[in-house]
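> Fold the following, please.
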Amino acid sequence: MTTTYDCTAADQRAEGLENAQRAIRQHKCVVFPTDTVYGIGADAFSPQAVNMLLASKGRSRKMPPPVLIPRLNALDGLATDVPAEARKLAEAFWPGGLTMIFHAQPSLDWDLGETKGTVALRMPADDVAQDLLTLTGPLAVSSANRTGQPAARTAAEALTQLAESVEVYLEGGLRPEGGTDMDALPSTIIDATALPLRVVRQGALALEKLREVVPGLLDIDGNAADVPAADARTADVPAADARPAGPAAGDGSVTGPGVE
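From the prediction side, this is the model:
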């Protein structure tokens, strides 16, 4: 039975987190707030749970969900061949509205969909999300909405779209806090599977801010800073369509918005 908990009240927050953790262990889906929009999450290591998440959203395996992590040190446990530039961005902007696509650790026993050996990772800057992730470990998460519909900014909005397909809804109020429709941006996504790093979805973090840490970061069109498009690549840099297709971070991301 679907239950909503008001996480702005201390007693309901504790009960909600406990029941959300139990739901995750039972391979069911939960909805919770992040620092961008609300997310629907499931055990990243349970194919059954991931399939339920995709079915709840009305998505196919061709749009695999990203994975939210509770701590920076989880990066090396889930990804391999992490570029130094990507590590700098993680240290600067995690927790926050930045998702990065990496080569997944080949030894991991999970099935997120048709990822082509990649995984999209993010650490959210939200207390409820962090508390849940600390209890559950990494979660496969996408925006809490049906594909093609507006991203939910409250658990109540998510409930109108996802209904009984979700076991537990954690209501934390409007996200982003104090925001409006215009503020409900998904995370910025960067492809870190090849160098130079490249933005593949513009979102909560501006390109200019990211380039303060990694000046050579390519924009969504594959252009370097202040370099004409024709000169932005060299023969050694893979073209945009040659890079591995990373997991979708929501309805409107790598493949094609969402949380992440």
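
> make it CA atoms for all contacts and neighbour counts henceforth
Noted.

> show me where the stretch 101-250 of the chain has strands.
All strands of the stretch 101-250 of the chain, identified by DSSP state E, counting those that start in this stretch, fall at 118-122, 139-143, 168-171, 188-191, 198-201.

> and these as TSV, adding distance to Ala242 and mean neighbour count?
As requested, the strands of the stretch 101-250 of the chain are exported to TSV (distance: least, Cα to Cα, whole Å; neighbours: other Cα atoms under 10 Å):
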stretch	distance to Ala242	mean neighbour count
strand 118-122	14	28
strand 139-143	25	29
strand 168-171	39	28
strand 188-191	12	27
strand 198-201	13	22
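
> which stretch among these comes nearest Ala44?
For those, the distance to Ala44 is smallest for strand 139-143, at 4.6 Å, taking Cα to Cα.

> Could you also give me the structure for this second sequence? I'd like to compare it with the first:
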Amino acid sequence: MDELERAVLLLRAGELVAIPTETVYGLGADAANPAAVARIFAAKGRPADHPLIVHIPDAGHLERWARDIPPAARALAAAFWPGPLTLILKRQPTVPDAVTGGQDTVGLRVPGHPLARALLAAFAAAGGSGGIAAPSANRFGRISPTSADHVREELGDKVALILDGGPCAVGIESTIVDLSRGAPAILRPGAITAAQIAAVLQGAPVDADTGNAAAAAAPRVSGSLEAHYAPVTPIRLVAPADLETTAQALRARGQRPALLTLMPGADDDRLAAGADAAAYAHNLYAALRQLDHLGADLILVETPPATEAWQAVHDRLGRAAAGATGKP
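As a prediction, the model looks like this:
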């Protein structure tokens, strides 16, 4: 029996399987099995009202999970699936409350990683529900895993099987677009940008940032809490011009800073994530995890450029800074 066959059997038995996607590794369970889904929440320490994203084999499975599907959803699915885009739609009555956090909506995505797609196809062919609920395979609120080793570090024996698909190509979570309330709204930025979505829809989506009226009425979605994606070591974002002087001032006070920068430098406690937004996103979580292991007093992050290409990176860094408390 190969690992794919074993994964299908475990999922059908209600067990947890960590799966690689192009975004991050997910902690997967049969989305139609409430008891299996409950194991996700227990393993992660995730609040029960926090909804999950259901991964499906292809757009032909939409009606199994969603109803009242608008043309905009089908257009976005045709343009970006398989890929790092999650659609929030009205749920079918058969979708378990455990998946949706008790809401009338469900998040759906067709992942682009070939191993994840092969698993979904095999799971459906074996008589499974065709849907795998899979939030990031880490402890709730902590750095998302972008390799199989990260999953082992985070969850250990809490997962029955880890499918190793290598490093994640994108490295940050999917863009989430809400299509359940009329005008499309971006609830979480990701690799697929607002401009790309607008080009398909022939109109710009609403940017439902946390704290405004649109966000208050929006469904709860994964990764929308103020504190998320966080290392233990506290994080401070610093303007590029102030980075070196801030680091020197901390060292003068007897503190040990670690630095996350755009470009390489000479310090031992420095990592460069990349000057290109896509490369930076790909490297971000692995770099934060590596810096977190140094035992530094503080991680200084060189603030990236303020352009649309960097929006998702800014989102993740802001939430990571809010969640890093210095307490494991």
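
> Superposing both, give me the TM-score.
Once superposed, the chains reach a TM-score of 0.79 (TM-score structural alignment, normalised by the length of the first structure), with 220 aligned residues with a Cα RMSD of 2.0 Å.

> okay, the strands of the stretch 101-250 of the first structure in a markdown table with distance to Asp131 of the first structure next?
As requested, these are exported to a markdown table (distance: least, Cα to Cα, whole Å):
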| stretch | distance to Asp131 of the first structure |
| --- | --- |
| strand 118-122 | 15 |
| strand 139-143 | 12 |
| strand 168-171 | 12 |
| strand 188-191 | 23 |
| strand 198-201 | 27 |
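
> Figure out which of those is closest to Asp43 of the first structure.
strand 139-143 (5.1 Å).

> for the strands of the stretch 101-250 of the first structure, which one sits closest to Thr36 of the first structure?
Proximity to Thr36 of the first structure (Cα to Cα) singles out strand 139-143 among the strands of the stretch 101-250 of the first structure, at 9.4 Å.

> on that earlier part again, mind checking the strands of the stretch 101-250 of the first structure for the one nearest to Arg22 of the first structure?
Once these are compared by Cα to Cα, strand 168-171 is nearest, at 9.6 Å.

> what's the offset of that closest one from the middle of its chain?
Distance, stretch centre to chain centre, for strand 168-171 of the first structure: 18 Å (Cα atoms, centre = their mean, to the nearest Å).

> and what of stretch 11-24 of the first structure?
21 Å.

> Show residues contacting that stretch.
Identification of contacts with stretch 11-24 of the first structure by Cα atoms under 8 Å, 6 or more residues apart in numbering yields 4-7, 29-30, 42-43, 131-132, 135-136, 167-168, 170.

> Looking at the strands of the stretch 101-250 of the first structure, which is nearest to Thr154 of the first structure?
Of all those, it is strand 168-171 that lies closest to Thr154 of the first structure, at 6.6 Å by Cα to Cα.

> counterpart of the closest one in the second structure, which residues?
The aligned range for strand 168-171 of the first structure in the second structure is 161-164, by TM-score structural alignment.

> picking that back up, among the contacts of stretch 11-24 of the first structure, find me the one that's closest to Thr154 of the first structure.
The closest of the contacts of stretch 11-24 of the first structure to Thr154 of the first structure turns out to be Leu170 (Cα to Cα; 9.1 Å).

> Give me the distance between the closest one and Gln21 of the first structure.
Leu170 of the first structure sits 11 Å away from Gln21 of the first structure, taking Cα to Cα, to the nearest Å as the criterion.

> Please enumerate the helices of the second structure.
Secondary structure of the second structure (DSSP state H): helices located at 3-12, 34-44, 62-65, 71-80, 97-100, 114-125, 148-155, 194-201, 213-217, 243-252, 277-292, 311-323.

> a markdown table for those helices, including mean neighbour count and distance to Arg91 of the second structure?
Converted to a markdown table, the helices of the second structure look like this (neighbours: other Cα atoms under 10 Å; distance: least, Cα to Cα, whole Å):
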| stretch | mean neighbour count | distance to Arg91 of the second structure |
| --- | --- | --- |
| helix 3-12 | 18 | 22 |
| helix 34-44 | 19 | 15 |
| helix 62-65 | 18 | 6 |
| helix 71-80 | 16 | 13 |
| helix 97-100 | 23 | 8 |
| helix 114-125 | 19 | 19 |
| helix 148-155 | 18 | 30 |
| helix 194-201 | 16 | 22 |
| helix 213-217 | 13 | 17 |
| helix 243-252 | 14 | 47 |
| helix 277-292 | 21 | 31 |
| helix 311-323 | 22 | 27 |
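
> Please convert these to TSV, extending it with distance to Arg236 of the second structure.
As requested, the helices of the second structure are arranged in TSV below (distance: least, Cα to Cα, whole Å):
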stretch	distance to Arg236 of the second structure
helix 3-12	40
helix 34-44	26
helix 62-65	41
helix 71-80	34
helix 97-100	34
helix 114-125	35
helix 148-155	23
helix 194-201	27
helix 213-217	26
helix 243-252	10
helix 277-292	12
helix 311-323	6
